[in-house]
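> Coordinates for the following, if possible.
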Amino acid sequence: LHKKLGGFAAEVRNQYRALIVATWIASVSAGLILLLFVKLFYQWVFQPLQMLIDGSRRVA
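Okay, the predicted model is just below:
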């Protein structure tokens, strides 16, 4: 029984470590995707808006 539980504990520990690594990878990936979306939003919304504002100042 003691050997069984020792083997079980080692197996659970390995699964736990693998899940921790997977969680870190998923968190870093989500952060990178968030940064990408912020950058794209800036390029697609704020830069054209700034161009429109600059053009309207020239006309006014």
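
> going forward, measure contacts and count neighbours with C-alpha atoms only.
OK.

> Next, the contact list for the residue nearest the centre of the chain, please.
By Cα atoms, centre = their mean, the chain has its centre lying nearest to Ala30, at 1.6 Å. Contacts for Ala30 (Cα atoms under 8 Å, 6 or more residues apart in numbering) come out as none.

> how much space between it and Leu40?
Using Cα to Cα, to the nearest Å, we find Ala30 at a distance of 15 Å from Leu40.

> next one: the helix or strand where Ile33 lies to chain centre, how far?
According to DSSP states H and E, Ile33 maps onto helix 2-41. Helix 2-41 sits 13 Å away from the centroid of its parent chain (Cα atoms, centre = their mean, to the nearest Å).

> one more to put side by side:
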Amino acid sequence: MDKVFTVIFLFEMFIKQSAYGFKKYFTDAWCWLDFVIVVVCSISFISSRLNLNFIH
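I've put the predicted structure just below:
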């Protein structure tokens, strides 16, 4: 389920960035929250795929 929600948030982030524009996207606190969630989940996913056990 973690991967599913990561993909959903990733799509949402891209859609909002294209709708708002890059600069306006990062002026909204809720968009920052989406961005942080996607980055943290992506780092966790990539580290697990590369067997970097010290990260997660």
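
> TM value for the aligned chains?
Aligned and superposed, the two chains score 0.42 in TM-score terms (TM-score structural alignment, normalised by the length of structure 2); 27 aligned residues with a Cα RMSD of 2.4 Å.

> After the helix holding Ile33 of structure 1, which helix or strand is next?
In N-to-C order, the element after helix 2-41 of structure 1 by DSSP H and E is helix 47-59.

> Give me the angle between that following helix and helix 2-41.
20 degrees (axes from the mean of the first three to the mean of the last three Cα atoms, to 10 degrees).

> counting contacts, what elements does helix 47-59 of structure 1 pack onto?
Judged by 3 or more Cα pairs under 8 Å, 6 or more residues apart in numbering; DSSP states H and E, helix 47-59 of structure 1 is in contact with no other helix or strand.

> Would you mark the buried spots in the host helix or strand of Met13 of structure 2?
Met13 of structure 2 belongs to helix 2-20 when assigned by DSSP H and E. Within helix 2-20 of structure 2, the residues that count as buried by 16 or more other Cα atoms under 10 Å are Thr6, Phe9, Leu10, Glu12, Met13, Lys16, Gln17.

> ok, the fifth one touching Phe35?
Okay, so that is Met13 of structure 2. Yes. Judged on Cα atoms under 8 Å, Met13 of structure 2 makes contact with Phe35 at a distance of 6.7 Å.

> what sits against the spatially most central residue of structure 2?
Central residue of structure 2 (Cα atoms, centre = their mean): Val38, 1.3 Å from the mean position. Residues counted as contacts of Val38 of structure 2 (Cα under 8 Å, 6+ apart) are Thr6, Phe9, Leu10.
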